[in-house]
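Q: Give me coordinates for this.
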Amino acid sequence: MTGLYLINPVPDSQAYFGADSFPGGAWGGVQIVADLALPTLAAMVPPDLPVRLCDEQITPVDLDAPEPVIGLTGKTPQVGRMLELAAAFRQRGKVVVIGGPYASLAPEDVRPHCDVLVRGEVEEIAERLFADLRDGTWQAEYIGTRADLAASPLPRWDLYPNHRALMGTVQTSRGCPFPCEFCDVPTYVGRKQRHKDPPQVLRELDALYAHGYRSVFIADDNFSATRARARALLEALIDWNHSRPDGPVSFTTQMSIDVARDADMLRLSARAGIQAVFVGLETPSADSLRETGKRQNLQADPMEMVGRFLDHHIMVISGLIVGFDADGPDIFDRQRAFTRHAPIPVFTLGALAAPSGSPLHKRMVESGRLLPDQPYGTGQPWSTNIIPAQMTTEALLEGVTALARDLYHPDAFADRVLALVNRLGPYQGPPPAASPAPLPPLWQPLQDEVTQVVRGVVTLGPAEKAMVSRLGRHVLTHRPDALPLLRNCLRFYAQIRHVYAKNGFLTSF
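A: Predicted structure coming up:
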């Protein structure tokens, strides 16, 4: 073997956290969050084997690639494109290797489409896998263990098109202890969290900083799950981020709502530079939360907990799910009431879906309620692969569509942005650099495109134009320090409206 071509396929449909609303063009596509799998895997390839990366969200796949071995990875929303590429490369005589979350959770779906199937985490089997590929003695299947994260190498960001990603990525832990029925994470990486120690995390952040990133997503399934370890890492991040010569990094991560009861964790998070968190509130229905095993959401009033994040200048993004067994036809109005005055501009609304490997998937199969041939993606309002208990699938999707329309009406979105801005506490993170280095020329086009996307919101219609004017006047008058946050909210809004329009159920107001 003389080389590997590693590919992260585009999703089969647009996503809330995608960048499909960006113009792209001559500069290529855009990733909101840089893909971590490709650079990490590339770092495990022996130095005598050439390796090339393709994040298809940024650059087109080279179907005429000279490399004899093609590596594909993907999650549930990427399955269609992943298998399409596998077929195309096998027709060209390439050896196709498929690994990653979906291949690990649904190996029977993937096995017929590849020459080599890699299940599980790759760190502790990488040496044998790549040696076998190099020597032409590869096996049909390799099964990785849950790795010691100390063995995870420094990602090869030098091979990645960093100038086309808004945020860098670091993973400091794997696993989540919470047994949410609809989630496949514990099946894939376990309920017992494994961690990188702070020096290893800081080495990865040093590399991202050197490549130009000033915004980083901490891609942990639940950053706050192991509280003592999270505190130790936050202390290290505070020291690191306060000493950046060209200004601090802003962090985004995922936490469970129960962390809001820990004032010290919120204080440390804010001081470290965490400015946004994704929190899965999911539903106002206590019965649905109990049903799905999300009992941590039952310990306090969710909006009070959200307010505690905001008091520390940490914006909350939240997931909403409709279609639990306990959800009757009244759930749509209950969700409307739940979100109407919430200081949460961005909700990722979706119909309940059962991803392969999740406990919910197993239960739906056993009860005869799985729609096996139905295309779906987790966190999408236009599709599901389950038959709900108290309504038809059609009624579920119609109700979610109407809820999405109400949720992202310009007036409703503006109300939630203003609720956020008015509640947001003072910034507590690292101070800006006195004389920050100018943005590298290669990175400037992406920032210009962000501006173009944000300005494009006013072209969606008169209601959207009035929304932007209302928000701009209020923020400039009352909270000019929140202008970057407003810009980010409008970028999200542009993407969500683009996604909804592309899927044909919300085009204009």
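Q: From now on I want contacts and neighbour counts done on CA atoms only, so please keep to that.
A: Noted.
Q: correct me, but Asp246 touches Pro430?
A: No. Taking contact to mean C-alpha atoms under 8 Å, the distance of 11.7 Å between Asp246 and Pro430 leaves them out of contact.
Q: and those two? which has more neighbours close in?
A: Set side by side, Asp246 and Pro430 show unequal neighbour counts under other C-alpha atoms under 10 Å, the larger going to Pro430 at 21 against 16.
Q: Next one: that one from Leu483, what distance?
A: Distance check for Pro430 against Leu483: by C-alpha to C-alpha, to the nearest Å, it reads 18 Å.
Q: Then Ile238?
A: Relative to Leu483, Ile238 is positioned 24 Å away (C-alpha to C-alpha).
Q: More neighbours: which of these two?
A: A side-by-side neighbour count of Ile238 and Leu483, using other C-alpha under 10 Å, places Ile238 first with 20 against 15.
Q: now that one, nearest residue through space, not along the chain?
A: Excluding its sequence neighbours, the residue lying closest to Ile238 (C-alpha to C-alpha, 6 or more residues apart in numbering) is Ala272, at 4.2 Å.
Q: got it, and His195?
A: Among residues not flanking His195 along the chain, Ser173 sits closest, at 4.2 Å (C-alpha to C-alpha, 6+ apart).
Q: How many neighbouring residues does the residue nearest to Ile238 have?
A: Residue neighbour count, defined by other C-alpha under 10 Å, stands at 26 for Ala272.
Q: Tell me if I'm right that it and Tyr427 touch.
A: No. In terms of C-alpha under 8 Å, Ala272 does not count as a neighbour of Tyr427; the distance is 11.1 Å.
Q: Pretty sure Ala165 sits against Gly28.
A: No. Between Ala165 and Gly28 there is no contact, the gap being 10.7 Å when judged by C-alpha under 8 Å.
Q: neighbour count winner among these two?
A: Remark: of Ala165 and Gly28, Ala165 carries more neighbours, 23 against 16, as counted by other C-alpha under 10 Å.
Q: distance of that one from Gln31?
A: 5 Å.
Q: Check Asn488 too.
A: Distance, Asn488 to Gln31, using C-alpha to C-alpha: 15 Å.
Q: let's see this one next to it:
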Amino acid sequence: MAPSPAPKPRILLVQCGPDRRHVDRETEDFDPERGLVKRATMTPLACATLAALTPDTFTVDIWDEELHGQLRVDTPLGDYDIVGVSVMYSALTYQARFLGGFFRDRGATVVAGGPAVSAAPEDYRGFFDALFVNEAERTWPRFLADYLQGEYAPEYRQIDKPALSESPPPRWDGIAADFPRYAWGSVQTTRGCPFDCSFCDVIYLYGRKQRHKPVAQVLEEVRGHAALGAEGVFFADDEFIGDAGYAKEVLAGLVPLNRALPRPLRFFTQVTMNLSRDAQLLEGMADANFYTVVLGIESFDPAALKEAQKHQNVRADLIGDLLRIQAHGIGPRGSFIVGFDQDTPAVFDSLHANIQRSHLPWVVVAPLQAPRGTKLWTRLRAEGRLATPRKAHSRDRGAIVLNVMPLGMTRPQLLEGFRDLVERLSTWDAACERIRGFIAGIQRFPQVAEPAWPEAVTDRFLREATDAWTLTSAERAVLGDTLAEVRRTAPTMLPRAVFFLARNQNERRRHERLFTDFDAVLAAERLGDFVPDTQPVYVPATFATAMRDVFPDLYVRLSRDLPDRRDVPEASRDVLVDFVSRWGEGFQTLQPQHHEFLRELCDAAVAARGGHPGSLVALAADEEQALRTQARRTGLLEALLKDVRDELASWGR
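A: Next up, the predicted model:
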């Protein structure tokens, strides 16, 4: 009798989420057949992609903490050989570290990755057996192969950016039964953003040059979501229209696909204000059934926008451009920031007035923060304007912890003004005024056949909302008047009106939790006992500037001499790490000795990989020019500089 095959190693992929006792991430929606329902916000795309990248020699389970709640010591679980933790943002660091220790104690090999790990891997070292920095299409399979061989690296880094054709369709079979419990499915069409906002770290993770999935794969993933019972799909792109030609191809496929479904999907994504300038894109997104788009407006003050390097929003008539988008039935989720250097306490009244004039049906406001490693962080660090209260309410409880010292007001003024502003914006009078204005301003209705909502449906919504949201009689009246006006003037827009009413309730609930400990936050701020951020700037700005001129030469030299050009990113990283570790923060400008040292480092990197340093074989002129162009346009240098920072930080320099 043949021996039984060895059991497959078991993998648990965990989407790290907040403590729902303190941070409510559920989304409230209204379904005409089921009434008011609460759902988790979005399906765990990262975990499903990793599952698709996992060979059949393993079994894979997924635990989404956004849906099921945080894993605790008493959570009933089986035994796993590998646990992978995906961490989206830094507020989840404590929970991620807990998971690392908890599963290691149970004998599992525990690894972590995701945007938060990629942004600051030093915060996770020592808590996990291996880290994944940047994208994982290549490194996850490499780790699994190493694991089966009995030896894996402590860190896996992807420096250059893989083509999205390498990213397989996510595997949703492990959570297929849970799809109706999510507000949004998730499909990624594009990675990268062509813009350079000073407070954003997206370009360091995904690069400036956009990479796209094949359109056919995108459409197939959307069909798969419809088959699994999704009601909406979030296109998880940082700038859906960054390549307008590609976006139009996707839309050309989405429109007929959605029209053929028994009940059309609603879509949601992130775009820039450039959408307002392209009539074909506007019509395509409307007819595909994009209910809403995230618009990072940030401010109506041109000086503040220039400070944030948000040049794409500096325009003659920002409010007019917002109304042009809304005229197609697309309701923006307008995102704003308060606390720029230009902002004084007057900004709160000004912003409130402009938001109301803009009729934005969904509004989110946040105080300015400087994520580590961004241009804003580097500037404020040099100015000595990064600090947090010594007694900060942090962890993942949702409390606001500022790290910026504003110029135009005190930190308590910023926090109090922020609270007052969001509370005014989310009153039912203010929200309904904007929603009525949005619906009234639609000039071209989306060409989408959504089911009609008879009066009994909106009556049910109003009845259930009154109870669930504890509306006063006056609040119930303003919601009822809003729905009556929409039914009278634009009845096909009733589902959207209710959608945005529910979004406002979600914001109100978020604010309620956010401000629960607000007095304690203010008290800590008023003490003025701040801890300055003194983390070293491992890669001096002068070095980054100098490298933009000399990097094409290094790239050509390494491409010429290495036996395998796929090794150029890793070899480049070694060269830059060795250079910065030698010359340090005192570097000012490239001198002749620096050029010679860089050439020596290139030759050492080539020799270490079996190449021939200083090859006498000249490249053809057109090939050399193509390599120089590639070095300038791929965004590789920016990725390398971030990787150098991470490497030096790991040394404790």
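Q: Now do the same for Asn506 of structure 2: its match in structure 1.
A: The pairwise alignment with structure 1 assigns Asn506 of structure 2 to Gln495, based on TM-score structural alignment.
Q: now do Gly192 of structure 2
A: The pairwise alignment with structure 1 assigns Gly192 of structure 2 to Gly175, based on TM-score structural alignment.
Q: Just give me the neighbour total for that match.
A: 22.
Q: close enough to count as contact, it and Arg194?
A: Yes. Judged on C-alpha under 8 Å, Gly175 of structure 1 makes contact with Arg194 at a distance of 6.7 Å.
Q: Looking at structure 1, which helix is longest?
A: If you go by DSSP state H, structure 1 has its longest helix at helix 483-502.
Q: That one: average distance to aligned residues in structure 2?
A: With both structures laid over each other, helix 483-502 of structure 1 and its partner residues in structure 2 are 1.4 Å apart on average (mean C-alpha distance after the TM-score superposition for structure 1).
Q: And the strands in the stretch 301-450 of structure 2?
A: Along the stretch 301-450 of structure 2, counting by DSSP state E, counting those that start in this stretch, strands occupy 331-338, 362-367, 387-389.
Q: same thing with the stretch 1-150 of structure 2?
A: Listed in chain order, the strands found in the stretch 1-150 of structure 2 under DSSP E, counting those that start in this stretch are 10-15, 27-31, 35-42, 59-64, 82-86, 109-113, 130-133.
Q: Let me have these in a markdown table, extended by distance to Val521 of structure 2.
A: Formatted as a markdown table, those follow (distance: least, C-alpha to C-alpha, whole Å):
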| stretch | distance to Val521 of structure 2 |
| --- | --- |
| strand 10-15 | 29 |
| strand 27-31 | 26 |
| strand 35-42 | 27 |
| strand 59-64 | 30 |
| strand 82-86 | 29 |
| strand 109-113 | 31 |
| strand 130-133 | 33 |
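Q: Out of those, which gets nearest to Ala621 of structure 2?
A: Shortest separation from Ala621 of structure 2 across those is recorded for strand 130-133, at 35.6 Å, computed as C-alpha to C-alpha.
Q: what about the closest one, how far off from structure 1?
A: Counting by mean C-alpha distance after the TM-score superposition for structure 1, strand 130-133 of structure 2 comes out at 0.5 Å.
Q: so what does that strand touch, helix or strand wise?
A: Of the remaining helices and strands, those touching strand 130-133 of structure 2 by 3 or more C-alpha pairs under 8 Å, 6 or more residues apart in numbering; DSSP states H and E are strand 109-113, helix 115-119, strand 155-157.
Q: What residues in structure 1 pair up with the last one?
A: Alignment note (TM-score structural alignment): strand 155-157 of structure 2 is matched to residues 141-143 of structure 1.
Q: Measure the mean distance from that stretch to structure 2 post-superposition.
A: Its aligned residues in structure 2 lie a mean 0.5 Å from stretch 141-143 of structure 1 after superposition (mean C-alpha distance after the TM-score superposition for structure 1).
Q: Identify all contacting residues around that stretch.
A: Taking C-alpha atoms under 8 Å, 6 or more residues apart in numbering as the criterion, the residues outside stretch 141-143 of structure 1 that touch it are 116-121, 125, 129.
Q: Can you turn the buried part of those into a PyMOL selection?
A: The command below creates a PyMOL selection of those among the contacts of stretch 141-143 of structure 1 that count as buried (16 or more other C-alpha atoms under 10 Å):
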select buried, resi 116+117+118+119+120+121+125+129
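Q: Between the contacts of stretch 141-143 of structure 1, which sits nearest Asp221 of structure 1?
A: When the contacts of stretch 141-143 of structure 1 are compared for distance to Asp221 of structure 1 (C-alpha to C-alpha), Glu121 wins out at 15.1 Å.
Q: Show the contacting residues for the closest one.
A: 100, 143-147, 189.
Q: coming back round to it: so of the strands of the stretch 301-450 of structure 2, which one's packed in deepest?
A: The highest mean neighbour count among the strands of the stretch 301-450 of structure 2, using mean count of other C-alpha atoms under 10 Å, belongs to strand 331-338: a mean of 23.
Q: whereabouts in structure 1 does that one align?
A: Mapped onto structure 1 with TM-score structural alignment as the criterion, strand 331-338 of structure 2 occupies residues 315-322.
Q: Mean deviation, that stretch versus structure 2?
A: Once superposed with structure 2, the aligned residues differ from stretch 315-322 of structure 1 by a mean of 0.7 Å; criterion: mean C-alpha distance after the TM-score superposition for structure 1.
Q: need the helices for the stretch 101-250 of structure 2, in chain order.
A: Residue ranges of the helices in the stretch 101-250 of structure 2, as given by DSSP state H, counting those that start in this stretch, are 115-119, 139-149, 202-206, 215-227, 244-259.
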